[in-house]
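Trainee: Next come a sequence and a model predicted from it.
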Amino acid sequence: MAGLQKAKSEETHRRVLEAAISAVEAGGLDAVNIRKIAAEAGYSVGSVYKHYADQDELLLAVNSVTLGRIRERMSEALEGSVDPMFQMKVLAQTYLDFARENRNLWTTLFAHRLPEGKAVPEEHILENIALLEFIAVPLKALNPELEGDVLAARTRTCFAAVHGLVTIGLEARFVGLSGEEMDREMMFLVERVSGM
């Protein structure tokens, strides 16, 4: 009996999360509405709240899935490569491609803010750190003198530079780039911030 209840609970959890992911994919952050997601998943609003304390917790779960998908794509992109500059470039291009192909998920990852006083869960912080590790490894290979806090700071700087270029480009700001021009300039940026 307990096993059946656990399986049903896991199924509810999964279906609610899938409905929330679909809502974000279709309409972005503003599309996340507990009542609509409950209806889409085929459950009551109360059932959703049994699994997710509030909308913020549900969005954190969606963002965790997004981070996982980015990490998976980066891992696949790096398979078989050993040259650290190539790795830095392929990571940046993979990030750009993911943002282009999954615009609403990617935007929600950075647009969602927790209310003041509500701490980001430790596991979510660790997921972000795991993403940065992809950059830290080839960056260290290119700059062996970087250690500890300096390496961590330079890793965040590299990510911020790439993320900024992607953000401005996808938001079509007046200084933004697009298409092949964006791809070319991304490679230029990566070479410069990687210390080469």
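Mentor: Great, that's in hand.

Trainee: contacts and neighbour counts: CA atoms only from here.
Mentor: Will do.

Trainee: The longest helix belonging to the chain - contacts with which helices or strands?
Mentor: Ranked by residue count, the top helix of the chain under DSSP state H comes out as helix 2-27. Helix 2-27 sits against helix 34-41, helix 45-51, helix 55-78, helix 103-111, with contacts defined as 3 or more Cα pairs under 8 Å, 6 or more residues apart in numbering; DSSP states H and E.

Trainee: Included below, for side-by-side comparison, is a second structure:
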Amino acid sequence: MARRQDHTPAQLQQLTMETVLKLLQQQPASSLSLRQIAREVGYSPGTLINQFGSYSLLLLAANARTLDQIYRELLAAIDHADSPQQTLEACALSYLNFASQYPHQWRLLFEHQLPEQDHLPDWQQQRIDNVFTLLQQQLAILKPRANASDCAQTARTIWASVHGICVLALDDKLFTPGNISGRSMIHSLLSHYLPAWIKDEKETVMHNQQATEGSQP
């Protein structure tokens, strides 16, 4: 393939990402190749490697776009909810909807593995942190006395549970009657888990109050 210089580096990166995400609408990442992407973009594979550093980093850049999309979807869900608990459920349902609408793109987030000697770049870690921060902020409103560590763990517990539902729903492995769906399971999960999480705090406060009253002369 002849060398092209029709785009600036930033334009070429943008074009490449648009191409990868378009291809992921049609096929799983496992069937993609650098050569196929380069052919669709109209540049040589070597040119793309020069831009991204490696094929692995090219896919990681695509994952960054996916995280940006998910982040925007969560922000939109937050804007339309009336309470922290409703917000968390709206975020969970938004995540399920994204996985259902963009299954190959969504799966690549978790199937892609960097070589052992490579560390996750800061720009990608920051995107992951931003997504969890949205959840942690809602949890902090829901349970004001919870510390940052508690909110961080709870956010990841909720995400891991919702993620499992998404995986099974996409694979059609929920093995449920027709009136049970991924959406109804997410509602059941959060409507039981969040009140129990909040109750732990209330019981602790009551216990501390009783202990204080009992120690007074």
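Mentor: The structure has been received and is ready for your questions. Because the structure is predicted, anything quoted here is derived from the model rather than measured.

Trainee: quick check: angle from the longest helix of structure 1 to helix 55-78?
Mentor: 80 degrees (axes from the mean of the first three to the mean of the last three Cα atoms, to 10 degrees).

Trainee: which residues touch the helix or strand harbouring Gln93 of structure 1?
Mentor: Remark: Gln93 of structure 1 resides in helix 84-101, with elements defined by DSSP states H and E. Contact with helix 84-101 of structure 1 is made by 70, 73-74, 77-78, 81, 106-107, 134-135, 138-139, 141-142, 162, 166, 170, 183, 186-187, 190-191, 194, as judged by Cα atoms under 8 Å, 6 or more residues apart in numbering.

Trainee: go again using 6 Å as the cut-off
Mentor: With contact meaning Cα atoms under 6 Å, 6 or more residues apart in numbering, helix 84-101 of structure 1 is reached by 106, 138.

Trainee: Could you list the buried residues of stretch 80-94 of structure 1?
Mentor: 84-94 (16 or more other Cα atoms under 10 Å).

Trainee: Could you save those as TSV and add columns showing distance to Ala26 of structure 1?
Mentor: Output for the buried residues of stretch 80-94 of structure 1, formatted as TSV (distance: Cα to Cα, whole Å):
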residue	distance to Ala26 of structure 1
Pro84	36
Met85	35
Phe86	34
Gln87	32
Met88	31
Lys89	30
Val90	28
Leu91	26
Ala92	25
Gln93	24
Thr94	22
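
Trainee: The residue nearest to the spatial centre of structure 1 - nearest residue in space that isn't next to it in sequence?
Mentor: Most central in structure 1 under Cα atoms, centre = their mean is Leu67, positioned 3.4 Å from the mean C-alpha point. Spatial nearest neighbour of Leu67 of structure 1, excluding adjacent residues (Cα to Cα, 6 or more residues apart in numbering): Glu127 at 6.9 Å.

Trainee: rewinding a little: mind checking which of the helices and strands packed on helix 2-27 of structure 1 is nearest Gly27 of structure 1?
Mentor: Minimum separation from Gly27 of structure 1 across the helices and strands packed on helix 2-27 of structure 1 (Cα to Cα) falls at helix 103-111, 6.8 Å.

Trainee: what distance separates that closest one from the centre of its chain?
Mentor: From the chain centre to the centre of helix 103-111 of structure 1 is a distance of 8 Å (Cα atoms, centre = their mean, to the nearest Å).

Trainee: Specify the next element, helix or strand, located C-terminal of that helix.
Mentor: That would be, after helix 103-111 of structure 1 and using DSSP H and E, helix 122-142.

Trainee: how about that next one: buried residues?
Mentor: Quick answer for helix 122-142 of structure 1 (16+ other Cα under 10 Å): 127, 131-132, 134-140, 142.

Trainee: how far apart are it and its match in structure 2?
Mentor: Following superposition, helix 122-142 of structure 1 is found to deviate from structure 2 by 1.1 Å on average (mean Cα distance after the TM-score superposition for structure 1).
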